[in-house]
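Engineer: Any chance you can model this:
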Amino acid sequence: MAAAISANLVFVAARHGRRQWRTTPFSCSLSSSRPNTRNLVLYSKPGCCLCDGLKEKLQAAFSLSGPDSLNDITLQVRDITTNPEWERAYQYEIPVLAKENSDGKEEILPRMSPRLSVEIIQRKLLAAFS
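Structural biologist: Prediction:
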């Protein structure tokens, strides 16, 4: 599992010289200009066990194949400690999931417990994007 996760994580520069992780299913491009791509953002921070648990479940949900696969959704993991605005907004709420709407604005999704099964997380994400 760890090999699959690291293969899908891309390290990119962020504000203030710090770094953040972006996750893409199956090493897809991070470009949001791809047609039919839907964007999901996970706000988290290092050392957050709830964030780490949800990241693992999301990665597993993205790896599921079949008619309900999430292969057209791009997951971006944002470290709130790299951006004061994110830290103010989410410091007591992480992990926070948000979907990017067609107008570019983010919509916060209902909280998902990392204790949920991978299949339930997959179904909830599909429902959020339908």
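
Engineer: C-alpha from now on. contacts and neighbour counts both.
Structural biologist: OK.

Engineer: Against residue 50, how distant is residue 72?
Structural biologist: 25 Å (C-alpha to C-alpha, to the nearest Å).

Engineer: same check, this time on residue 93
Structural biologist: 11 Å.

Engineer: Same drill for these two, tell me which one is more crowded.
Structural biologist: Per other C-alpha atoms under 10 Å, whichever of residue 93 and residue 50 has more neighbours is residue 50, with 16 against 11.

Engineer: nearest spatial neighbour of residue 13, skipping sequence neighbours?
Structural biologist: Nearest residue to residue 13, sequence neighbours excluded (C-alpha to C-alpha, 6 or more residues apart in numbering): residue 19, at 4.7 Å.

Engineer: Go ahead and confirm the one you found touches residue 46.
Structural biologist: No. Between residue 19 and residue 46 there is no contact under C-alpha atoms under 8 Å: 11.3 Å.

Engineer: which SSE is residue 113 in?
Structural biologist: Under the criterion of DSSP states H and E, residue 113 resides outside all helices and strands.

Engineer: Disregarding flanking residues, what is the spatial nearest neighbour of it?
Structural biologist: Using C-alpha to C-alpha, 6+ apart and skipping residues adjacent in sequence, the residue nearest residue 113 is residue 54, 7.0 Å away.

Engineer: One more sequence to fold, the one below, so I can look at both together:
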Amino acid sequence: MGVAATMAGMVGRPPSIALLGRQRQRHRWVLSPLGCASFSSSSSSHSKARKLVLYSKPGCCLCDGLKEKLQAAFLLSGPDSLHDVDLQVRDITTNPHWEKSYQYEIPVLARLFSDGTEEKLPRLSPRLGVELIQKKLASALRE
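Structural biologist: So this is what the prediction gives:
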């Protein structure tokens, strides 16, 4: 998907999300049907990649803040690197089940297993720094 298609699909999203995809070749936002967008490493294997789902909705400032911190955390290197993590962002307003389940809890971050099941992760404080978010996610994905 080219930058123009990505930018067109990012209407209503913060500009930093689209720009981040352009600045780094290693990571990109991938838009898919059903109100989902995903941020992934182009060098990772999708079958072996660790996967996270972020339930969100347009206009949610907490959701937008977490998305930006997650993007920054994915770009950090080191022993807790998240370079092989695929993040799928799901717009709860596009699915009645998601909206009913998460309308009062968003943003909700969940680990997605290969069999399609999900495990809701503990809420990340909006005050956490990017490095601490990286460490907490790496720890949760190791379990």
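
Engineer: just to revisit the earlier point, the residue nearest to residue 113 of structure 1 pairs with which position in structure 2?
Structural biologist: Residue 54 of structure 1 maps onto residue 66 in structure 2 when the alignment is built from TM-score structural alignment.

Engineer: Nearest to the middle of structure 2, which residue? Look it up for me.
Structural biologist: residue 87 (3.7 Å; C-alpha atoms, centre = their mean).

Engineer: what do we get in structure 1 for that residue?
Structural biologist: When structure 1 is aligned by TM-score structural alignment, the residue opposite residue 87 of structure 2 is residue 75.

Engineer: Is it correct that that match falls within a helix?
Structural biologist: No. Using DSSP: H, G, I helix; E, B strand; the rest coil, the assignment for residue 75 of structure 1 is strand, not a helix.

Engineer: so how far is residue 6 of structure 1 from the nearest residue to it once chain neighbours are set aside?
Structural biologist: What sits nearest to residue 75 of structure 1 in space, not counting adjacent residues and going by C-alpha to C-alpha, 6+ apart, is residue 40, at 4.8 Å. From residue 40 of structure 1 across to residue 6 of structure 1, the span is 18 Å (C-alpha to C-alpha).

Engineer: more neighbours, these two?
Structural biologist: Shown here are residue 40 of structure 1 and residue 6; by other C-alpha under 10 Å, residue 40 has more neighbours (23 against 10).

Engineer: And residue 141 of structure 2, what's its match in structure 1?
Structural biologist: Under the alignment (TM-score structural alignment), residue 141 of structure 2 pairs with residue 129 of structure 1.

Engineer: where along structure 1 do the helices fall?
Structural biologist: With DSSP state H as the criterion, structure 1 has helices at 2-7, 49-63, 84-90, 118-128.

Engineer: Including distance to residue 108 of structure 1, could these go into JSON lines?
Structural biologist: Shown next, in JSON lines, are those (distance: least, C-alpha to C-alpha, whole Å):
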{"stretch": "helix 2-7", "distance to residue 108 of structure 1": "24"}
{"stretch": "helix 49-63", "distance to residue 108 of structure 1": "15"}
{"stretch": "helix 84-90", "distance to residue 108 of structure 1": "11"}
{"stretch": "helix 118-128", "distance to residue 108 of structure 1": "10"}
